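Colleague: predicted coordinates and the sequence they were generated for:
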Amino acid sequence: MTEPGFLSTTRTFYDTIATDYADHFRDALETRPLDRALLAGFAEVVRDAGAGPVADLGCGPGHVTAHLHALGVPVFGVDLSSQMVESARRTYPDLRFDEGSMLSLDLPDGALGGVLAWYSTIHTPMDRLPDVFAEFHRVLAPGGHLLVAFQSGDEPLHLARPWGHEVSLDFLRRRPDHIAGLLGQAGLAVHARLEREPEGVDTAPQAFLLARKPAGATRS
C-alpha cells in the first residue's frame, strides 16, 4: 500500500530536525505550568480508570512521555520519525519508544487506558482526522481517556528552514468545536476543554480536549 504523501513529508521534516528539536523542547514544560496541570489531570484520570497503559502518540524526543512516567503513569512513546525515536531512546533509555503511524498502530484492540496526542495531529489533513480518531477509539479500552492538544484557528502556519535545515512543513490549526465533533463521531465523548492565549513562542491560541471512550463501548 502506498504511504500517504503527508506522512512521508512529516517524517522527512522531523528526521531532519530531530537533534535541534530535542535540544530546544527538552525543558519546554518547565515554563508552562498550565500545560503541566493538564497533563497531571490526565495522568490522574487514567490511573483512576485503571484501564491500561498510555501511548504518547507523536512523542518526538520523549520529554512528555518522561513527564507522564514521572507522574506514575505506565507509558510508552510512538513516533513516525525514526530519528526522533532514536533521540528519545538515547535520552530516556529506561522507557519504551516505538516507530509507528497514528493511522495504523501496531496495538491490539482495547489495549490502552490512555492516548496522548500532544500537538501530534497538527500535520494530518482534515479529511484524514476521522481515520486517526477511529484508530484512537480502536486501541482505547472502554473507559480509556484521550488528551489532544493543538493550535486553535483556521489559517495554517508554514514553517520553512527551521534551524537552517532545508525542509518545510505546514502546521495545521483547528477549531476546537470542529475537533470535538469529529471525536464524538468516532465514539469519543469530550468532557473537558480548555483554550489559552498564546504565550512565549506560541503563534496562536492553544486548545486542549479531554475525551473518553464510554465504559460500555465495545473494545474495537
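Modeller: Perfect, I can see it now. Please read these numbers as outputs of a predicted model, since none were measured by experiment.
Colleague: all contacts plus neighbour counts: C-alpha atoms, from now on.
Modeller: OK.
Colleague: in this structure, which strand is the longest?
Modeller: The longest strand of the chain (DSSP state E) is strand 140-151.
Colleague: can you list contacts of that strand?
Modeller: 42, 45-46, 49, 51-52, 109-122, 136, 172-174, 204-219 (Cα atoms under 8 Å, 6 or more residues apart in numbering).
Colleague: what's the spacing between that strand and its chain's center?
Modeller: Strand 140-151 sits 9 Å away from the centroid of its parent chain (Cα atoms, centre = their mean, to the nearest Å).
Colleague: tell me which helix or strand comes right after it.
Modeller: The first helix or strand that comes after strand 140-151 along the chain, using DSSP states H and E, is strand 157-160.
Colleague: show me what whatever helix or strand comes next after that next one is packed against.
Modeller: Counting by DSSP H and E, the next helix or strand C-terminal to strand 157-160 is strand 168-171. Applying 3 or more Cα pairs under 8 Å, 6 or more residues apart in numbering; DSSP states H and E, one finds that strand 168-171 contacts helix 5-25, strand 157-160.
Colleague: and the ones you listed, which is most packed in?
Modeller: Highest mean neighbour count among the helices and strands packed on strand 168-171 (mean count of other Cα atoms under 10 Å): helix 5-25, with a mean of 16.
Colleague: comparison target below:
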Amino acid sequence: MSTDNWLADTRTSYDTVAGNYADLVRNALSELPYLRAALSLFADGVIAAGDGPVADIGCGPGHITAHLHELGLDAFGVDLSPGMITVARRDHPHLRFQVGSMTDLSVPAASLAGLLAWQSLIHLPDEDVPTVLGDFHRSLRPGGLLQLLFHTGDGSRLKTEGYGGHPMKVHVHRRPPDRVATWLRHAGFEVEAQLLLNNPEGEVSQAFLFARRPRRA
C-alpha cells in the first residue's frame, strides 16, 4: 500500500485539532436528523442480522461510537490519531477505543457484525481505497453490514487549516457515489442503498452507501 507521508500528516493534523474538533461535533447529531436516521437504519440492520461487535473506523472523538452504543450496539472505535483516542476515552470512558489505521486493520477475519466509516475514507488516496475496502470485507462476517459516509464530487484539495484555526495538512478527496459503489462491488460487497445529502445551495455534498458482505460467496 502506498502510504507515502499522508498517514503521518493526517495523524499529526488530527492530533493538533482533537480538542477543538470534539467541541464542535459533541452535540452535532441532535441537529442532523438525516444522519441520525442513517445510524438508526444501520443499527436496526445489524441487530436484525444477529447482532455482534461493530467497529467505528475513523471514530474521532467517539461521538458516533457513543450514539451507536445508545442504539443498542456493541460498538468500539478505532482512529489513526492518538489525540482523538485520548479525547474519546475521556468523554466516553465506558466504551472501547483504540489507536489504529484502516490501512492495517487489526481485526480478526469475519469477526464484525457491522462496520461504519464516516468521513474517514476522504483522506485515503484513490489507489489505496480498494485495498481498504477489501479489508473491511475480510473483517465482516457473512451478512455483516457496512455504512460509508463521504464527500461527493470529483477532485481533491489540500486542507491547511481547520477547527479553531489550527494548522493541518490533509488531502480531502471528493468522489462520485457510483465510483465508490463500483469499488465496493469489486471488493465483494452487495450495495443495498444510496442516500444523497444536499448542502444549503441544493447541491449534493455528501453521500451514504449501505452495503453488505453476502451471506454466501
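Modeller: Sure, I can see it. As the structure is a computational prediction, the values presented were derived from the model and not from experiment.
Colleague: tell me how they score on TM after superposing.
Modeller: Here the TM-score for the pair of chains, by TM-score structural alignment, normalised by the length of structure 2, is 0.95; 216 aligned residues with a Cα RMSD of 1.9 Å.
Colleague: now the residue positioned nearest the centre of structure 1, nearest residue through space, not along the chain?
Modeller: Closest residue to the average C-alpha location of structure 1: Ala117 at 1.9 Å, with Cα atoms, centre = their mean. Spatial nearest neighbour of Ala117 of structure 1, chain neighbours left out: Val148 (4.6 Å); criterion: Cα to Cα, 6 or more residues apart in numbering.
Colleague: sorry, back to before: how about the helices and strands packed on strand 168-171 of structure 1 in TSV, adding distance to Met102 of structure 1?
Modeller: Below are those laid out as TSV (distance: least, Cα to Cα, whole Å):
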stretch	distance to Met102 of structure 1
helix 5-25	10
strand 157-160	22
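Colleague: out of the ones you listed, which gets nearest to Ala180 of structure 1?
Modeller: Of all these, strand 157-160 sits nearest to Ala180 of structure 1, with 21.5 Å by Cα to Cα.
Colleague: superposed on structure 2, what's the mean shift for the closest one?
Modeller: Mean deviation of strand 157-160 of structure 1 relative to structure 2 after superposition (mean Cα distance after the TM-score superposition for structure 1): 2.7 Å.
Colleague: show me where structure 2 has helices.
Modeller: 6-25, 33-48, 63-70, 82-91, 129-139, 177-186 (DSSP state H).
Colleague: the first one - contacts with which helices or strands?
Modeller: I take that to be helix 6-25 of structure 2. Secondary elements touching helix 6-25 of structure 2 (3+ Cα pairs under 8 Å, 6+ apart): helix 82-91, strand 166-174.
Colleague: the longest strand of structure 1 vs structure 2, mean deviation?
Modeller: Counting by mean Cα distance after the TM-score superposition for structure 1, strand 140-151 of structure 1 comes out at 0.3 Å.
Colleague: burial measure for the alignment partner in structure 2 of Thr65 of structure 1, as a count.
Modeller: Under the alignment (TM-score structural alignment), Thr65 of structure 1 pairs with Thr65 of structure 2. For Thr65 of structure 2, the neighbour count with other Cα atoms under 10 Å is 28.
Colleague: surely Thr65 of structure 2 touches Ala75?
Modeller: Yes: the pair Thr65 of structure 2 / Ala75 is scored as a contact, 6.0 Å apart, by Cα atoms under 8 Å.
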